[in-house]
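Asker: The sequence and its predicted three-dimensional model are supplied below.
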Amino acid sequence: MYESYFGLTGAPFLLNPDPSFFFDSRGHSSALSYLKFGLYQAEGFIVVTGDIGAGKTTLVRTLLDDIDNDKVVAAQLVSTQLEAGDLLRSAITAFGIPPRGQTKAELIATLEAYLTLLATQNKRAVLIVDEAQNLSRDAIEELRMLSNFQFGNQALLQSFLIGQPELRDMLLSRSLEQLRQRVIASYHLGPMDRDETRRYIEHRLKKVGWQDHPHFDDDAFDEIYQWTSGIPRRINLLCNRLLLATFLAEGNTITSTDVARIAMEIRAEIGEPTTSRTADPTPSATPAVQEPLRPVMVPTLTDSVSQQADAPRFTNELLQPRATRGPKTHAFLLVVGSRTGCVRAAALQKAFATRSDLPALKMLLLSAPGQFELTADWQEHLGIREPDYTLRMPPGSTVGQFADALRQLDNLLSEVNPAAVIVQGGDDAALAASLASHRQGLPIIHLEAGLRSFDRTRTQEINAMMCDHMADLLLTSEWVAHDNLAREGIPADRVQFVGNLVMDSIRAMLPQASPPKYTLRQFGQSPDILKHKHGYGLVNLTASGIGSQLLPLTDLVAILKSICRDLPLIWVASETTHQLITQNNLLAGVDASHLALLPVVPYYKMIGLVGTAACILTDSSTVQEEATIMGVPCLTLHNYTERRITVEQGTNIAVGCNSSLIHRAIAEILRGGGKKGRLPKFWDGMTANRVAEHMAAWWKLRAPRESLVTTV
């Protein structure tokens, strides 16, 4: 209707998915790469999830357009309200196979015969299941059984599961453990950010010949983002109506006022109450006690504005702060409980030392037997100060140590009474400090907020989520964390993107990095392992992961024994892992020239090992960061990682403990050097300065008047 008026060759914002309009946003580009990676792997399952309207169907159709039909035969299931038997019939129909028989055995035989025929013609079959969250568990199990079809060593069928976030939760259930082990890659498609939203709109307009008629004001793009939250389908709906309204009014410019008016009209049409984005305060005849400022939740096209404006938060109604407390110190208390925490703390201490608009930064170290110890060697090379406070946990169970940490923290916080408590990541120290601080009404700042692996069986995942919801200020290291926090209802005005503090410390540490030959000699290992034509691989496992469990460790060792014949390995093992290896004689028969076993080494030595390795095998999210920072291919021994950015943009590949995937990735490294990544945004060595800037701005709004004049 409006196309000819604006000189357009077609409608730019139709709701039907159209691959010709595919926009290569950061998230869509990564998701498409995952799908193409899956095609290359030619086995297992690829899982892509995303919210309604995120562009999943367009993504699938774009992939189908790019498939080489001479090599790959793809079929797509769209209607997934299916039981197991119906799934078989639908798959056969989708591949265009004439049905023969009606029994399950006959259907399976028909499908297997067709897939085998494709294999003899050097073709592969791919089944794409859209809206997979609607499948019954029996239907999903049927898909897993179909993945058992083989022709020699070749898998006959590969499946792509595309669905809403509920699909991921479904796959995490115990009943689907076998299928989950066959997922070779998983990606969640989040909304676009503000800049991408603008480029998305302009991209679609330019596809139909747009020449800035109508003209969009800069504020109009911002307003569209606010109302749509960067969801493509919402953007299309709103922009289509904007063009129609502008045409009917014979206008040529779209302003932020136009956007808000049309957005509220759409909300009224779909049955939501309308409101302005901000309400003018009502003057009062008499002064009133000022209420604390609350975060403003901006309404979107589909959100109900009648809901309470605050996101869900923990409350102190049942746990009141102590009546007796020490004097307020106006110092920030940084809680550290791990190796990585000390690495971040070193960078943060340097940034705070240069600021006159921030309180003093005090450090609290939580130490437990068998865990990381901050030695003088670490302090010297990291440039980190002696902790101001140290709490030592007694030997015992994890739960017992956590309870003791809470008790000690409660006493310490009451005595010190800091202005704010800074916690990091999702370790037990962060959760204990957050709970104790929240009980006493102390503000909480969370570094490394919003990271999710979507594996709810991991203690660290639950810890991180709880810390995020208790925090007053959340500082993130990657954009995808903002998507995670938004989905959990945390207001955007509490979240700031700062980058990666580990990069700051690595940049400072590089001149001190110890060459691997000196590290090997220190622990009685021959440096000859470094002379191999392909270099060496570095193995590092966390003390609480695979390296602490005998059966998974035994399986991994079998894989490492095979790898080290072609690529020598240096294994930096925790005390727990070292004991399991020694007590069970796991490395029997392995030549010292193929595998060198080292204890945990100081950071400057570890950076030397990471930086010169041909590849790294690890289950540590920190080592994944370090590998991406230093450009070293990294094989993550989990199917999921909270460090998704290292997979999307960095050098990381999630291979799990799948022997086939690990050997294939190693072979690729030996052939061509492995995955080449790039540094994510704000992984630039300047993160500590940005953290200090945001903390200073936050503190200025909260600090008592006298503390802005003097600092501790």
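Answerer: Yes, it's here.
Asker: all contacts plus neighbour counts: C-alpha atoms, from now on.
Answerer: Fine.
Asker: gap between the helix or strand residue 235 falls within and the chain center?
Answerer: Using DSSP states H and E, residue 235 falls within helix 232-248. How far helix 232-248 lies from its chain's middle: 32 Å, per Cα atoms, centre = their mean, to the nearest Å.
Asker: other SSEs contacting it?
Answerer: helix 218-228, strand 253-254, helix 256-269 (3 or more Cα pairs under 8 Å, 6 or more residues apart in numbering; DSSP states H and E).
Asker: residue ranges for the strands of the stretch 1-150 of the chain, please.
Answerer: 45-50, 72-77, 124-129, 150-151 (DSSP state E, counting those that start in this stretch).
Asker: Please identify the most buried of the ones you listed.
Answerer: Of those, the one with the most neighbours on average (mean count of other Cα atoms under 10 Å) is strand 45-50, at a mean of 25.
Asker: Assumed residue 475 was part of a strand.
Answerer: Yes: checked against DSSP: H, G, I helix; E, B strand; the rest coil, residue 475 lies within a strand.
Asker: so what's it up against?
Answerer: For residue 475, the contact set (Cα atoms under 8 Å, 6 or more residues apart in numbering) comprises 445-449, 495-498, 691.
Asker: Buried residues of the longest helix seen in the chain, list them for me.
Answerer: Across the chain, the longest stretch assigned as helix under DSSP state H is helix 398-416. For helix 398-416, a neighbour-count test (16 or more other Cα atoms under 10 Å) marks 401-402, 404-406, 408-410, 412-414, 416 as buried.
Asker: now swap in stretch 698-705 and tell me
Answerer: residue 699.
Asker: Same check on stretch 216-235?
Answerer: Buried, per 16+ other Cα under 10 Å, within stretch 216-235: 216, 220-235.
Asker: One more: stretch 483-498?
Answerer: By 16+ other Cα under 10 Å, the buried positions in stretch 483-498 come out as 483-486, 490-492, 495-498.
Asker: Next up, a structure to set beside the first:
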Amino acid sequence: MSPQAPILCVVGARPNFMKIAPIMRAFSSQGIPATLLHTGQHYDADMNDAFFRDLGIPQPDINLGVGSGSHAQQTAEIMRKVEPILDEQAPAAILVVGDVNSTIACALVASKKGVPVIHVEAGLRSRDRTMPEEINRVLTDQISDLLFTTERTALDNLKQEGIDPARVHFVGNVMIDTLHYNLRQAKPTAQTLAELGMETTLIGSDTPYGLLTLHRPSNVDDPAVLAPLVDCINQIAADLPLVFPVHPRTRSRLEAFGLLERLDPHRIICTPPLGYLELLGLMKSARIALTDSGGIQEETTALGIPCITLRHNTERPITVTEGTNTLVGNDPQRIIAALKAALKPTSRPERIPEYWDGNAAERIAAILKPWLSAGISGQNTAPHA
């Protein structure tokens, strides 16, 4: 295998885009050849184009166009379509990020074909096997040859699962690389709302507001859970107006359960899904975020914005132990209590986690360069970070 062969970098869903952007820049700056493959797991053309444009990601060299389906259908289709690509491209390695179906599908095919697997954002664990992402994380780490972690505790998780620490490198968080790189370009909230035709006197330049995102099945698939959450959201909005970019899955559930019209239109601004620069602008100016998203837990920690996470667990514990995040589940009373505590000026100290400094991708490239030059003989020759 030639060390000059490119690394095949895989993206499939919007969370991947934020992680791959700084990696592609770092590879380019350090002379590491790379090919970008988009599985098409998230297939909204407008949203994809917006993310690629906003984040400065080169257009994919290969697009599998997989589209939607059940977890099994989607994973199988990605595997079926990526196999001939690996045969044609003969990459030096395949690099996967995060925990979506594209990650495990491409890693599994590569591993069985003897192509080394590099996993960025390895070792994160929620301990909740009902989450499909947790299954993807655990299995991808088991078949990866090189694992890059965002926080030091991830190594403990990997060692407990029998993974050789020599394959693991703590480099920091590439999501935060993207945040730092784009912070000055983030769109002001008023501009975003105006461009959406949603000009409002509810939120002015200095008006405190909260950012709400909600999409996980545990929160939106059961009307017995979602209805009380809607009432809780209205209660919060009575004191603090909310901007709510509504995920397509969430919108369909709200409509199916007759709950969309229950959201207070005078205090809650419901928008379509937003591009990265729009969402970043909303986030950096928000007084608080309420979310069940993994990425927003990290980004609010980096920005110093209080975050209330509507989940019972998190695969990003450092956002709780060192950051601005509070886990509350989906019980309305706990949500309200946590919100009040988080809004107090001296509610808690926090600090930016180690290596969340905007340079994670450069560390990855610096470790990969000698690893690739050694011809990927099956041994990790890079120094342990």
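Answerer: Happy to help now that I have it. Here the structure is a predicted model, which is why all the values come from computation and not from measurement.
Asker: Residue 560 of structure 1: which of the helices and strands packed on helix 232-248 of structure 1 is closest?
Answerer: helix 218-228 (48.7 Å; Cα to Cα).
Asker: Read off where stretch 154-172 of structure 1 ends up in structure 2.
Answerer: Using TM-score structural alignment, stretch 154-172 of structure 1 lines up with nothing in structure 2.
Asker: Turn the contacts of residue 475 of structure 1 into JSON lines, columns for distance to residue 379 of structure 1 and secondary structure.
Answerer: Output for the contacts of residue 475 of structure 1, formatted as JSON lines (distance: Cα to Cα, whole Å; DSSP: H, G, I helix; E, B strand; the rest coil):
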{"residue": "445", "distance to residue 379 of structure 1": "24", "secondary structure": "strand"}
{"residue": "446", "distance to residue 379 of structure 1": "23", "secondary structure": "strand"}
{"residue": "447", "distance to residue 379 of structure 1": "21", "secondary structure": "strand"}
{"residue": "448", "distance to residue 379 of structure 1": "22", "secondary structure": "coil"}
{"residue": "449", "distance to residue 379 of structure 1": "26", "secondary structure": "coil"}
{"residue": "495", "distance to residue 379 of structure 1": "31", "secondary structure": "strand"}
{"residue": "496", "distance to residue 379 of structure 1": "29", "secondary structure": "strand"}
{"residue": "497", "distance to residue 379 of structure 1": "28", "secondary structure": "strand"}
{"residue": "498", "distance to residue 379 of structure 1": "25", "secondary structure": "coil"}
{"residue": "691", "distance to residue 379 of structure 1": "22", "secondary structure": "helix"}
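Asker: how about stretch 92-100 of structure 2, aligned to which bit of structure 1?
Answerer: Using TM-score structural alignment, stretch 92-100 of structure 2 pairs with 419-427 in structure 1.
Asker: ok, residue 584 of structure 1 - how many residues close by?
Answerer: Neighbours of residue 584 of structure 1 under the rule other Cα atoms under 10 Å: 11.
Asker: Quick one: map it onto structure 2.
Answerer: In structure 2, residue 584 of structure 1 lands on residue 257 (TM-score structural alignment).
Asker: OK, contacts around its match?
Answerer: By Cα under 8 Å, 6+ apart, the neighbours of residue 257 of structure 2 are residue 223.
Asker: Doesn't residue 462 of structure 1 lie inside a strand?
Answerer: No: secondary structure of residue 462 of structure 1 (three-state DSSP): helix, not part of a strand.
Asker: That one matches what in structure 2?
Answerer: Using TM-score structural alignment, residue 462 of structure 1 lines up with residue 135 in structure 2.
Asker: if I pick that match, what's in contact with it?
Answerer: residue 129.
Asker: Relative to residue 141 of structure 2, how far out is it?
Answerer: Going from residue 135 of structure 2 to residue 141 of structure 2 by Cα to Cα, to the nearest Å gives 10 Å.
Asker: can you give me the strands for the stretch 401-550 of structure 1?
Answerer: Using DSSP E, counting those that start in this stretch, strands in the stretch 401-550 of structure 1 cover 420-424, 444-447, 473-476, 495-497, 537-540.
Asker: Looking at these, which is nearest to residue 259 of structure 1?
Answerer: Of all the strands of the stretch 401-550 of structure 1, it is strand 495-497 that lies closest to residue 259 of structure 1, at 25.5 Å by Cα to Cα.
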